[in-house]
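*Asks:* what follows is a predicted protein model with its sequence.
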Amino acid sequence: MSILQNAQAVLKLYSADCLELTVTDVARRLDMPKANASRLMKAMRDTGMLSTIGDTMRHRPGTVMLDLAAIFRRSSRLISRASEAVSTLSNQFGHTGYISILDRQEVTAVADFPGTNALRVVSNIGRRLSAHQSATGRSILARMSDDEIAALYEDQSLTGSLRSQLSQIRRNGFAASSQESTAGVDAIAVAVGDPATHEIISLCIVYPHGIVDDDGRKQMLKALARAAGEIAADFGDSAFVAPNLE
């Protein structure tokens, strides 16, 4: 692999469950010689992609990555507009909200809005989920054609079951999950796009499984559908399917 591919591989090791790495960690997890891992991480430190933690040999993402993440969010009118909507919904219902994007077969949150209820779902920023195993991921995948799904997933047994799920999401206009990615956590998600930039994002609300009844879920879905519909109208998203609230 090129040095850029290796650097990307290192950065993708970081997650909500892995906040720091040593040279030994990288060498083991990427199956590369320790000397190569050391040279790679030094180059990443020199460019600001990584920084050491105090006087230790532990590394975390560098400030340049933080700057780029902020720039990425600000550079997208769609993410900015959706962030305003999800922030309002999070405050209204007290549950955590997310804006997520698709990255090949994974989905990752690019903005989160912590809930205010005493019992709420904590932030998952930095945690990557399999797209086909999450409401956010499926809401975005449902915007793709069957041919695009087949090209993305070569496993025919998977694409068969996934195709059925996505067909239902296209009819309903939203995706839902119940204790799927995380035990005790449910989610509802709606995807919108910007035809001008070809961006597609998912607006999602997550909430504890045991404290929201059917009526509460319908109220959140109604509000989420209204917010997503307004965004779709503003951006001319003709592919948007208004969620079926029946």
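*Replies:* Cool, got the structure.
*Asks:* for the rest of this, base every contact and every neighbour count on C-alpha atoms.
*Replies:* OK.
*Asks:* how far away is Val192 from Gly173?
*Replies:* Note on Val192: its distance to Gly173, by C-alpha to C-alpha, to the nearest Å, is 10 Å.
*Asks:* alright, now check it against this:
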Amino acid sequence: MTTLESAAEVLRCFSPDRTELTVTETAALLGLPKSTTSRLLRAMLAAGFLETVGESRRYRPGALVLGLSRSYRTSSVLFRHVDAAIADIVKQVGHTGYVSIRSGVEVIGLTDHRGSNALSVSPQLGRPLPVHSTATGRALLARMPDDAVRELFPHGWERQSATAPGSVDELLDRLSLVRRQGFAESYDEAVRGAGVVSTAVGTQDDEALAMCIAYPLATVSAEEVNAMKELMVTRTEEIAALVGDHTRQT
């Protein structure tokens, strides 16, 4: 693993539930010797990728990383279109929506819009989730050829939940359905008790984002879900026309 890859793995260790890390914690998460981890964290600190928390020996993402995140959200035309679309959909349906991006075999939420309904569902923003076992991840994977998807999972994975795909072949079957329907969906998968409807759109330079609506399974009718699917597909097609997305999901 290169130093750059190791640094990326360190940054993936952070989440809304884990905003600070010590050398010992990081070494355990990465399965690396403490001496190696200590050198890596010091190098990332010197480069601005990390910063220390006060006088403690704890690390958190540095200003450089946070600045790049803000810069992406500001500069990406695709992000602005998708974020505006999901914000508008949330106002119409009352359920929580968010925008996500794929990073390797994980999908990460970039922004969320809380719904107005009393019972709302939303994964924790920024928490990496397995791309194969989320509706947003499958919406993004459906844009890729099957061979490229297979290359992402040379060793398969352990089934994440009873409703998640358990093998690459099962995943590819679901991606085929996503391409025909124009959307991905999940039930009681990454978020227990939640249903999710997701679509993805991208640009000619391979930037791709997914947007989704998460809703409580116990209180939303099939008619409401179908209306959300139609709305999501329509708005995605509108964005695709604006950004010149020629990757079809149908």
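*Replies:* Happy to help now that I have it. None of these values were measured; they are calculated from a predicted model.
*Asks:* one step back: please identify which of Val192 and Gly173 of the first structure sits among more neighbours.
*Replies:* Set side by side, Val192 of the first structure and Gly173 show more neighbours around Val192, with 27 against 22, by other C-alpha atoms under 10 Å.
*Asks:* overlap in contacts, Val192 and Gly173 of the first structure.
*Replies:* Contact criterion C-alpha atoms under 8 Å, 6 or more residues apart in numbering; residues shared by Val192 of the first structure and Gly173: Phe240.
*Asks:* tell me the secondary structure for Leu125 of the second structure?
*Replies:* Under the three-state scheme (DSSP: H, G, I helix; E, B strand; the rest coil), the conformation of Leu125 of the second structure reads as coil.
*Asks:* how near is it to Glu106 of the second structure?
*Replies:* 13 Å.
*Asks:* swap in Gly67 of the second structure?
*Replies:* Here the distance between Gly67 of the second structure and Glu106 of the second structure works out to 22 Å (C-alpha to C-alpha).
*Asks:* then Leu140 of the second structure?
*Replies:* The span separating Leu140 of the second structure from Glu106 of the second structure equals 11 Å under the rule C-alpha to C-alpha.
*Asks:* with Ser122 of the second structure instead?
*Replies:* Distance of Ser122 of the second structure to Glu106 of the second structure, computed by C-alpha to C-alpha: 17 Å.
*Asks:* so between the two, which is more surrounded?
*Replies:* Each of Ser122 of the second structure and Glu106 had its neighbours counted (other C-alpha under 10 Å), and the higher figure belongs to Ser122 (20 against 17).
*Asks:* element containing the more buried one?
*Replies:* Element membership of Ser122 of the second structure [criterion: DSSP states H and E] is none; it lies in no helix or strand.
*Asks:* right, and it touches Val99 too?
*Replies:* No: in this structure, Ser122 of the second structure sits apart from Val99 without contact. The criterion is C-alpha atoms under 8 Å, and the distance is 11.5 Å.
*Asks:* what segments of the second structure are strands?
*Replies:* Secondary structure of the second structure by DSSP state E: the strands cover 50-52, 59-61, 96-103, 106-113, 129-130, 184-187, 194-202, 208-216.
*Asks:* need those strands in JSON lines (columns: distance to Cys13 of the second structure).
*Replies:* Supplementary listing: those in JSON lines, determined by distance: least, C-alpha to C-alpha, whole Å:
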{"stretch": "strand 50-52", "distance to Cys13 of the second structure": "12"}
{"stretch": "strand 59-61", "distance to Cys13 of the second structure": "10"}
{"stretch": "strand 96-103", "distance to Cys13 of the second structure": "13"}
{"stretch": "strand 106-113", "distance to Cys13 of the second structure": "12"}
{"stretch": "strand 129-130", "distance to Cys13 of the second structure": "12"}
{"stretch": "strand 184-187", "distance to Cys13 of the second structure": "25"}
{"stretch": "strand 194-202", "distance to Cys13 of the second structure": "25"}
{"stretch": "strand 208-216", "distance to Cys13 of the second structure": "22"}
